[in-house]
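Chemist: For reference, the sequence and a predicted model appear below.
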Amino acid sequence: MNKAELIEAVATKTDSTKAQTAAMLDALMATVQEALTKMDAVQLVGFGTFAVTERAGREGRNPATGKTITIPAKKVVKFKVGKSMADAVANSKAKVAKAR
């Protein structure tokens, strides 16, 4: 499901216009991004938690040359799924979609 499909599905479920739903989704994403840039976690009970963690620097290899390279430390966003969401997915009868 892409953003346009998500907007259409939410608009249908909430009996809102696509424009209103798109504005709300954009505001939600901007608000989550602002919180994460301030290193605040965003917890949506039953859905999951977005949080920023520090990934340590490490040694890696260039797959083309085999040369050792240093991969620097960086901040990354992690998502931990909530129990209700995990249970719903685990009990789903739908086929697993292949990554595009």
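Modeler: That came in fine, so what should we check first?
Chemist: Please make it C-alpha for all contacts and neighbour counts, starting now.
Modeler: Fine.
Chemist: dump the residue contacts of the residue nearest the centre of the chain.
Modeler: The geometric centre of the chain, computed from its C-alpha atoms, lies nearest to F79 (Cα atoms, centre = their mean), at 6.1 Å. For F79, the set of contacting residues under the criterion of Cα atoms under 8 Å, 6 or more residues apart in numbering consists of 48-51.
Chemist: go with 10 Å
Modeler: Each residue near F79 by Cα atoms under 10 Å, 6 or more residues apart in numbering is listed here: 41-43, 47-52.
Chemist: Let me have the residues you listed in TSV, extended by distance to D87.
Modeler: As requested, the contacts of F79 are arranged in TSV below (distance: Cα to Cα, whole Å):
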residue	distance to D87
A41	22
V42	20
Q43	17
F47	11
G48	12
T49	15
F50	18
A51	21
V52	24
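Chemist: what about versus this one:
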Amino acid sequence: MTKADIVAEISEGTGLEKMETQKVVEAFMDSIKSSLSKGENVYLRGFGSFIVKERAEKTGRNISKNTTIIIPAHNIPAFKPAKTFVEEVKNNVKVK
């Protein structure tokens, strides 16, 4: 499912125009990105949490040059689904 599919489905379900729905979806995503950039987690009850995870410094290898490099500690965005969300997916997804 793409962003365009999401916009079309929300538009159909709410009766809003697609352009308005697209603005809302974009604003929602911008809000989440902005919050995570500030180090603030986003909690959506019944859906999940968008969180910032810290990755520790580690040693990596460049196999083409056969050298060792240090990968510095850094933060990455992550999504943790709510338990109800996980259960719904487990019970409803049919593997093809």
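Modeler: Perfect, thanks for sending it. Remember, it's a predicted structure, so these values are computed and weren't measured experimentally.
Chemist: TM-score of the superposed pair?
Modeler: Here the TM-score for the pair of chains, by TM-score structural alignment, normalised by the length of the second structure, is 0.89; 96 aligned residues with a Cα RMSD of 1.5 Å.
Chemist: Which one of the contacts of F79 of the first structure is nearest to A30 of the first structure?
Modeler: Among the contacts of F79 of the first structure, V42 lies closest to A30 of the first structure (Cα to Cα), at 12.1 Å.
Chemist: excluding its backbone neighbours, what's nearest that closest one?
Modeler: Leaving out its chain neighbours, the residue that sits closest to V42 of the first structure by Cα to Cα, 6 or more residues apart in numbering is F50, at 5.1 Å.
Chemist: residues touching A73 of the first structure, list them.
Modeler: The neighbourhood of A73 of the first structure, defined by Cα under 10 Å, 6+ apart, consists of 54-58.
Chemist: ignore the last one, V52 of the second structure
Modeler: Shown here is V52 of the second structure, whose contacts under the criterion Cα under 10 Å, 6+ apart are 35-42, 75-79.
Chemist: same thing with V96 of the first structure?
Modeler: Contacts of V96 of the first structure were listed using Cα under 10 Å, 6+ apart, and none were found.
Chemist: And A19 of the first structure, by the same measure?
Modeler: The neighbourhood of A19 of the first structure, defined by Cα under 10 Å, 6+ apart, consists of 7-8, 11, 25.
Chemist: Next SSE downstream of the helix or strand it falls within?
Modeler: Here A19 of the first structure sits within helix 18-37, counting by DSSP states H and E. Once the chain leaves helix 18-37 of the first structure, the next helix or strand it forms, by DSSP H and E, is strand 42-44.
Chemist: Could you tell me which residues within that following strand count as buried?
Modeler: Along strand 42-44 of the first structure, the positions that meet the burial threshold by neighbour count (16 or more other Cα atoms under 10 Å) are 42-43.
Chemist: same question, stretch 3-22 of the first structure
Modeler: Buried residues in stretch 3-22 of the first structure, counted by 16+ other Cα under 10 Å: 7-8, 10-11, 18, 21-22.
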